[in-house]
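> How does the following fold in three dimensions:
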Amino acid sequence: MTEIALTALLLLVLLALLGAGVWVAFSLLAVGMVGMFVFTDAPVGDVLATTAWGASNSWALAALPLFIWMGEILFRSRLSEDMFTGLAPWMNRLPGRLLHVNIIGCGIFAAVSGSSAATAATIGKLSIPELSKRKYPEKLMIGTLAGSATLGLLIPPSIILIVYGVATEQSIARLFMAGVVPGIMLVGLFVGFVILWALFNKDKLPVEESRSSLREKLYHSRRLIPVVMLIGGVMGSIYAGIASPTDAAAVGVVLALALSWFTGSLNRETFLDGLIGATKTSCMIAFILAGAAFLTVAMGFTGIPKMLAVWIGGMNLSPYELLFALTIFFVILGCFLDGISVVVLTTSVIMPMVEQAGIDPLWFGIYIVVVVEMSQITPPVGFNLFVLQSLTGRNILNVAMAALPFFLLMFVALAAIVAVPEIVTWLPNNMN
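Down below sits the predicted model:
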């Protein structure tokens, strides 16, 4: 049986399981088992037990539940309200005014939550009523939230970068550093788009509100101090080499609990809700990682990744042609699976091809996250679209159309990091 037929058979099994509503983790385990039973004589039970334990017994993976817990704590705190109050006075001078609060607010919250859906829900709950009351254009209000919330996947601490780092044995600290400049670039693209739109559509924006004095701006900005301290404590300790990502995650949880307590939003109910929410999410991700690790080992036994790498190599595709094909593949796959599932599902097969093409795995990690960001705002399974649909009550296609300009801006960012890889690699290579 050729490598194409082998791959097609296992892909059909996977699609059938996912289409039947089987959990992603069980689907990955089942496909791995089918591959080993049909194409190898290896002891499936022994390999499964050893691989599942090895995938779970990782110190780097300990950062995952801690960062998720930190995001859950902040999700239930007054952080978003404080950010809106602190940022709004500074945005009134920019064309587009309070629409920029969505973008900057999502960028800041992304830096302390690591989750795209949590960012969309938290900032959206606060900004949508405020912007609607002021009669800002609904389409752009939804679009800025949908696009900017995806920054939770890229701006560190990013949950999906931790998953990629564990799955591909890349340094999580270096991946975090690599995500900073592309994240800032995306924020700049979004802000620039809103400014241009506002300059050409002045009649569609509400009448300008009274401007705040510098003293009033500084007074409101005091609400941003806890957020800045939290980001500085978590990311500063990593970049300064004082703490590993896992240690920094523990620091982040302590600071988040303290912040929530000082703002009066920490009580028994919010503490337990945050802990239970983090436990559920962490278990889901760990289960998917275990399934993906087993599938990776199973693929190794079948020899499919090596055969595919040789096959792709025989096609003499340039790195750019390979990346273009992978972009289409990931966006389509992301229409049906969440971002973490896309990463763990594909790394076992994709990485040999990537290495064969001479592509830096560190750079590829940021590339795949940007593509997964794009898939978060594409129907039918764009998670950010679901969040905003529930917040606005609008049809998911209307939400998707509002997000379309930001999808295209992400494509521009993707083209930029492909054309200039140093956008990704400069910071990690110069902060050893």
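> drop to CA atoms for contacts and neighbour counts, all remaining ones
Will do.
> Show residues contacting the helix or strand hosting residue 7.
Here residue 7 sits within helix 3-19, counting by DSSP states H and E. Applying CA atoms under 8 Å, 6 or more residues apart in numbering, the external contacts of helix 3-19 come out as 24, 27-28, 31, 34-35, 304, 307-308.
> Please generate a structure for the following sequence too, so the two can be compared:
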Amino acid sequence: MDIITLSVLLMVLLFAILGSGVWIAIGLGAVGFVALALKVSTPAGGILATSIWQASASWDLTALPMFILMGDILFRTRLAEDMFEGLAPWLQKLPGRLLHVNVVGSTIFAAVSGSSAATCATIGRISLGELKKRGYNDALSLGTLAGSGTIGLMIPPSIIMIVYAAATDQSVARLFIAGIVPGLLLAALFMGYVMVWATLNKDRMPPPEPPQTFANRLKATRRLIPVMLLIAGVIGSIYAGFASATEAAAVGVFLALILSWTTGTLTWENFSGAVLSSTKTSCMIAFILAGAAFLTTAMGFTGIPRALAEWISGFNLSQGMLLVVLTIFFILLGCFLDGISMVVLTTSIIMPLVEKAGFDLIWFGIYIVLVVEMAQITPPVGFNLYVLQSLTGRNIFQLGLYALPLFLLMILAVVLITLVPDLALWLPRTMLEAS
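This next block holds a predicted model:
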């Protein structure tokens, strides 16, 4: 059986297994066993044990459960309510007014969460009710929240970046730094869209809120101080070189507990719920990574990644055309897989091709995060859409339609970082030179 036929067979088998409802990790492992059985005579059991051990021994991955726990603790605090009250007075003068709370609030919470779904759920719990009560357009409220929640994957600390770093042996800290400017770029694009929409649809906007004095706005801003201190403690410790990503994650959990205690939400029920939820999420991610590690090793034994890279290279695609093909591939893949599965499943196959094409792997990590963000608002497996469905009861495809303009803006962001790679590379290069 030639390599291309085997590749197609394994891909069909994978989607058939995943479509049957089998857990992703088990599906990945099953395809790995089939690949080894069809192509090589090496005992699969020994490869399974070795690959899982090597994948789980990565020090960078120890930051994952801590960042997840931090986000779960903060999800149970009054952080979203405080952020809404602190941001609203300053955003009422902009076209679109309080709709910008979805974008700015998501951007701020992203810096202490690392999860797109957690960002969407936390901000949505407060903002959707407040925006509906004030008469804001439902479609724009839901669409901006779905899109803005994806910034949780780009602004550090990002769970996806940690997974990518472990899979490609890149620096987590450099990836975190590289994500800042693209994350702010996404926020600016989303806010720009809201401004344009509000300017063109003034008749569909609610009447403005009563004006507030500068003193009242400053007073409201005090409610943002805890979250800003938390961001400074977690992200600042990494950028200043005081802590690794794992150590900063531990600092984040400690500060999240302090914040929860000071706001009166640190109860045994909340704490145990956060620990249980983060344990389930961490185990799910670890299980997927284990299955993907075995499949990656199996693919290496079969020679499929190298053969596919050589096959695609034979078309002599330019870097731009290669990115177009990869973007379409990831968008289609995002219709069926979650972000973490997309990253761990594809890195072994596409990285030889990416390296041969001459892409900077830090820049490519930011590109991967962008296309994974698109998957978060792509039906039928868009995690942010499921979060909003649980909050509103709306049809998931209707929510996907609301988020379509922001999906298109993410494609624009891909184009921008491709045309201007320094949007992702300038800050880590500058900080590396300064150190």
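> Let me see the TM-score of these two.
The TM-score (TM-score structural alignment, normalised by the length of the first structure) is 0.99; 432 aligned residues with a CA RMSD of 0.9 Å.
> Return the closest of the contacts of helix 3-19 of the first structure with respect to residue 427 of the first structure.
The nearest member of the contacts of helix 3-19 of the first structure to residue 427 of the first structure, counting by CA to CA, is residue 308 at 32.8 Å.
> now the closest one, nearest residue through space, not along the chain?
Once flanking residues are discounted, residue 308 of the first structure sits nearest to residue 3: 6.5 Å by CA to CA, 6 or more residues apart in numbering.
> give me the number of residues near the one you found?
17 (other CA atoms under 10 Å).
> again, but for residue 70 of the first structure
For residue 70 of the first structure, the count of nearby residues is 26 (other CA under 10 Å).
> List the residues that contact it.
112-113, 249, 252-253, 256-257.
> so where does it fall, helix or strand?
Using DSSP H and E, residue 70 of the first structure falls in helix 63-75.
> average offset between that helix and the second structure?
Compared with the second structure after fitting, helix 63-75 of the first structure deviates on average by 0.3 Å (mean CA distance after the TM-score superposition for the first structure).
> what's the mean gap between the very next helix or strand once past that helix and the aligned bit of the second structure?
Later in the chain than helix 63-75 of the first structure, the nearest helix or strand by DSSP H and E is helix 79-91. Compared with the second structure after the fit, helix 79-91 of the first structure shows a mean deviation of 0.5 Å (mean CA distance after the TM-score superposition for the first structure).
> And whatever residue of the second structure lines up with residue 318 of the first structure, how close does it get to residue 87 of the second structure?
The alignment partner of residue 318 of the first structure in the second structure, by TM-score structural alignment, is residue 318. Between residue 318 of the second structure and residue 87 of the second structure the computed distance is 45 Å (CA to CA, to the nearest Å).
> So these two - more neighbours on which side?
Shown here are residue 318 of the second structure and residue 87; by other CA under 10 Å, residue 87 has more neighbours (20 against 11).
> contacting residues around that one?
Per CA under 8 Å, 6+ apart, neighbours of residue 87 of the second structure: 101, 105, 220-221, 224.
> Dump those residues to TSV, plus distance to residue 118 of the second structure.
TSV is the format used below for these (distance: CA to CA, whole Å):
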residue	distance to residue 118 of the second structure
101	16
105	12
220	24
221	23
224	19
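> Nearest to residue 339 of the second structure, out of those: which one, please.
For those, the nearest to residue 339 of the second structure is residue 105 (22.2 Å; CA to CA).
> what about the helix or strand containing residue 47 of the first structure, how far off from the second structure?
Using DSSP H and E, residue 47 of the first structure maps to helix 44-56. In the superposition against the second structure, helix 44-56 of the first structure averages 1.0 Å from its aligned positions (mean CA distance after the TM-score superposition for the first structure).
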